[in-house]
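# predicted structure and sequence below. I'll ask about it afterward.
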Amino acid sequence: MNDVNGMSDEPIYLAGGESILEVAARVDRSYWYSGASVASQAKGVANAVAPLVLEASDVDKGFHMALRTPLADWLTEKFSHGVAKVTQADIDMAVAKCNASIPPIETVREAAETEGVIRVGTKHYWAQGLLSYMGERQFLASRNREITEALTYMLDRTTHLDKRVADRTKQITDTLASWAARRGYRPARELSVPVITPGSTYFGRHDLVIFRKPAPSIVIEIDSQPNERSVPKLDFAYKSGAIPMWIRWNKGDAEDPNTGVTVIDFCDVPADV
């Protein structure tokens, strides 16, 4: 059991009965006669140990992808003093570092009220969604007919319907981001969101978030065909106080998500150029 500082008196054992320290030592030994440099050996140990440290920490599994690279970099530096030098204190410190990687709710709240974005590891998160995930309830936003009509009108008359455009999803995103910027809003693309979508073990991303403080943010998913992974992200956005919109183009049919999500369909657009 870890104490409040994340340190432990006993080795942390994995499901197979092998401790993380034993794994580190075994990987060290595999390099002894390889001729690899100390830096390469340290990197090999770090890459073997990093996912095990994350599994042993209290960090939600959805954050593991964001924390894996910075943790491995830190471990590489820590272990680079030579082979067979990894100690239990090193492992305990790494676990503690993982547990301290998630920002406190006060920091997330401040980010939600200011920039709207907060970094966790290598990923930028929608701060309001992370705040909701951490247990702080948000006021539900009402559907906004004016926004829906404005976006539908604009998208229906822009070049994203041009068959010559190779990446129409990107063009729709660019069009929406420009629309937001012209109105003094702040668009942000590809923000991570604390929702594990079907078929994944890590958190997903929103295609576009438009910050409109003090008005509710607009969270947008853009799909060229029905995508079941968009539905839980949009439902989460609604429960987190945003106006969620699902823009679908190209082809296909899908069941609409829950009540709070607005769907704009352009599914009669041919798929082939």
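Cool, got the structure.
# C-alpha from now on. contacts and neighbour counts both.
OK.
# next secondary structure after the helix or strand hosting residue 131?
Taking DSSP states H and E as the definition, one finds residue 131 inside helix 127-133. Using DSSP H and E, the next helix or strand after helix 127-133 towards the C-terminus is helix 145-156.
# which other helices and strands does that following helix contact?
In this structure, helix 145-156 packs against helix 168-182, strand 262-266, with contacts taken as 3 or more CA pairs under 8 Å, 6 or more residues apart in numbering; DSSP states H and E.
# angle of the last one against helix 145-156?
Angle between the axes of strand 262-266 and helix 145-156 is 20 degrees (criterion: axes from the mean of the first three to the mean of the last three CA atoms, to 10 degrees).
# pick out the residue closest to the middle of this structure.
residue 192 (3.0 Å; CA atoms, centre = their mean).
# residues in contact with the helix or strand where it lies?
Element membership for residue 192, per DSSP H and E: strand 186-196. Identification of contacts with strand 186-196 by CA atoms under 8 Å, 6 or more residues apart in numbering yields 62, 117, 123-126, 129-130, 133, 177, 180-181, 202-212, 232-233, 236.
# buried set for that strand?
186-196 (16 or more other CA atoms under 10 Å).
# with stretch 202-209 instead?
Buried residues in stretch 202-209 (16+ other CA under 10 Å): 202-209.
# redo the residues you listed as TSV? Include distance to residue 43.
Formatted as TSV, those follow (distance: CA to CA, whole Å):
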residue	distance to residue 43
202	24
203	26
204	28
205	29
206	33
207	34
208	36
209	37
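# just the ones of those in strands?
Counting by DSSP state E, the buried residues of stretch 202-209 place 203-209 in strands.
# also this one, for the comparison:
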Amino acid sequence: MVQERNGGLTPQKATPMVRVTVWWRCPAGHQWEESISTRTAPAKWKNGDVAACHECVGYRVPDSYPGCGHTVMVTSEAASKKPTRCWKCQQAWWQDNGERLKAELSAAAKGAAGRAAALLDAVPVPQDVPVPLVDEWRWWAAKQVQGAIATEEVMDKDGECGLVLERIARAAARLLPTWEMAARAAEVDGVLKLVDQAHWAEGRIHQLTGRGPRPAAAEDVENIGFVLDAVLAGWSQSAARAVAEKPGAWWPCPTTAEITRSLTRAVVSMTDHEVFAPIASYVRTYRELRLPVVLDGKGRYGRLDVVIWIPHGPDIVVEIDSAPSAASAGKLAFARDVGALPLWVRFGSGGIQEIDEVTVLDVREAVRSVRAAAS
């Protein structure tokens, strides 16, 4: 430690538990600021010497920035990127120019849609990947390429588009499982969950394996609906108390987004109910799970708000909406058709739409009481 620069703090008083940043000096005379806990940690770059100096071992090197004129110590990897400004100056520059650049980048990206599509046409995609999955990949890839083109035009980052296309080509090469591979994974992992990008295949599991969808028994529907109804009733009471006791946290009243997030947490907590206790360690919960429902005029798959996978039972699919939604109706119908147990939690404005074999939980009055407590 550099005792003369650290006030009254001495090595004898300093321990890793002292959460302060202090000055250090190595035998070669290099000085720098670093916390005690970080300094005494056996990081990989120290090569076993906990007292190693990051400059002596070449982990950090001095780098000069022509845009601001500063010279600072950075990692060799950061120095190789050759930015024009140091990190602090770049943050200040972004703060001054961020809104303008976002608008310019957005406009440039929209104008690059045609060029992005042409570049993607040249990216090889495995022949045995199903069309719906290729469509999903192209939607993601187009956004990446459009952004790269805009970055080159607006921010003068030459070569950005080439780097993005390389990454996209690598993703396309390992794109995704064939129908048969996805079906085998679906058979093991359940009707609405398998290896990350392959959720689309689960809707066709019965076509691929000859195994029909698992029907949701009336008793299961009744029991799960009862549990979730009880959970949401408890949520409305506790939320109303919370906003009444601490109105500032929800002031002037809970927004639709806040209500949606709060309801989602309540739905996820359903698996803590005693009904699930015997299988709690096996239950898996997923949020924003993708599935292959592309409505007319849309360019990508839908996502389910909450999916609860239960071994040897129907998956529970929950959509949470503040208003009637054709997209949610389509996703829930898809979940129903592949043997899941679909539940629709509705709050906010609009009427309640009835869907065959989809349980609708109306919490509009409960949400109104929560908002009333905040007003």
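Sure thing, it's come through. Because the structure is a prediction, the values reported are computed rather than measured.
# picking that back up, what does the residue nearest to the centre of the first structure correspond to in the second structure?
Aligning on TM-score structural alignment places residue 192 of the first structure opposite residue 290 in the second structure.
# quick one: its match and residue 260 of the second structure, what's the gap?
18 Å (CA to CA, to the nearest Å).
# can you give me the helices for the stretch 1-150 of the second structure?
Assigned by DSSP state H, counting those that start in this stretch, the helices in the stretch 1-150 of the second structure fall at 36-39, 76-80, 87-111, 113-121, 131-155.
# deepest of those, which one?
Among these, helix 131-155 has the highest mean neighbour count (mean count of other CA atoms under 10 Å), at a mean of 19.
# list the contacts of the next helix or strand after that helix.
Using DSSP H and E, the next helix or strand after helix 131-155 of the second structure towards the C-terminus is helix 160-173. The contact list for helix 160-173 of the second structure (CA under 8 Å, 6+ apart) reads 123-126, 137, 141, 144-145, 148-149, 151-152.
# in helix 160-173 of the second structure, what's buried?
For helix 160-173 of the second structure, the neighbour count (16+ other CA under 10 Å) marks 160-161, 164-165, 168-169, 172 as buried.
# do stretch 357-367 of the second structure as well
Buried residues in stretch 357-367 of the second structure, counted by 16+ other CA under 10 Å: 357-364, 366-367.
# cool, and stretch 193-211 of the second structure?
Neighbour-count burial for stretch 193-211 of the second structure, with 16+ other CA under 10 Å as criterion, is recorded at 193-194, 197-206, 208.
# and that stretch, how far out from the chain middle?
Counting by CA atoms, centre = their mean, to the nearest Å, stretch 193-211 of the second structure is centred 23 Å from the centre of its parent chain.
# contacts for it?
Residues external to stretch 193-211 of the second structure that are found in contact with it (CA under 8 Å, 6+ apart): 132-133, 176-177, 179-180, 182-187, 191-192, 212-213, 289-292, 309, 334-335, 338.
# what range does the helix or strand containing residue 24 of the first structure cover in the second structure?
Counting by DSSP H and E, the element that carries residue 24 of the first structure is helix 20-31. Aligned using TM-score structural alignment, helix 20-31 of the first structure spans no residues in the second structure.
# nearest residue to the equivalent of residue 210 of the first structure over in the second structure in space, please, no chain neighbours.
Structural alignment (TM-score structural alignment) places residue 210 of the first structure against residue 308 in the second structure. Spatial nearest neighbour of residue 308 of the second structure, chain neighbours left out: residue 285 (4.5 Å); criterion: CA to CA, 6 or more residues apart in numbering.
# try residue 152 of the first structure
With sequence-adjacent residues excluded and distances taken as CA to CA, 6+ apart, residue 152 of the first structure is closest to residue 264, at 6.8 Å.
# mind checking how far the one you found is from residue 153 of the first structure?
From residue 264 of the first structure to residue 153 of the first structure the distance is 10 Å (CA to CA).
# just residue 146 of the first structure next, same as before
On the measure of CA to CA, residue 146 of the first structure and residue 153 of the first structure end up 10 Å apart.
# re the thing from before, which among the buried residues of stretch 357-367 of the second structure gets closest to residue 325 of the second structure?
The shortest approach to residue 325 of the second structure among those belongs to residue 360, at 12.9 Å (CA to CA).
# can you verify my assumption that the closest one contacts residue 345?
Yes - between residue 360 of the second structure and residue 345 there is a contact at 6.0 Å, judged by CA atoms under 8 Å.
# tell me which residues in stretch 346-354 of the second structure are buried?
Neighbour counts over stretch 346-354 of the second structure (16+ other CA under 10 Å) mark 346-348, 352 as buried.
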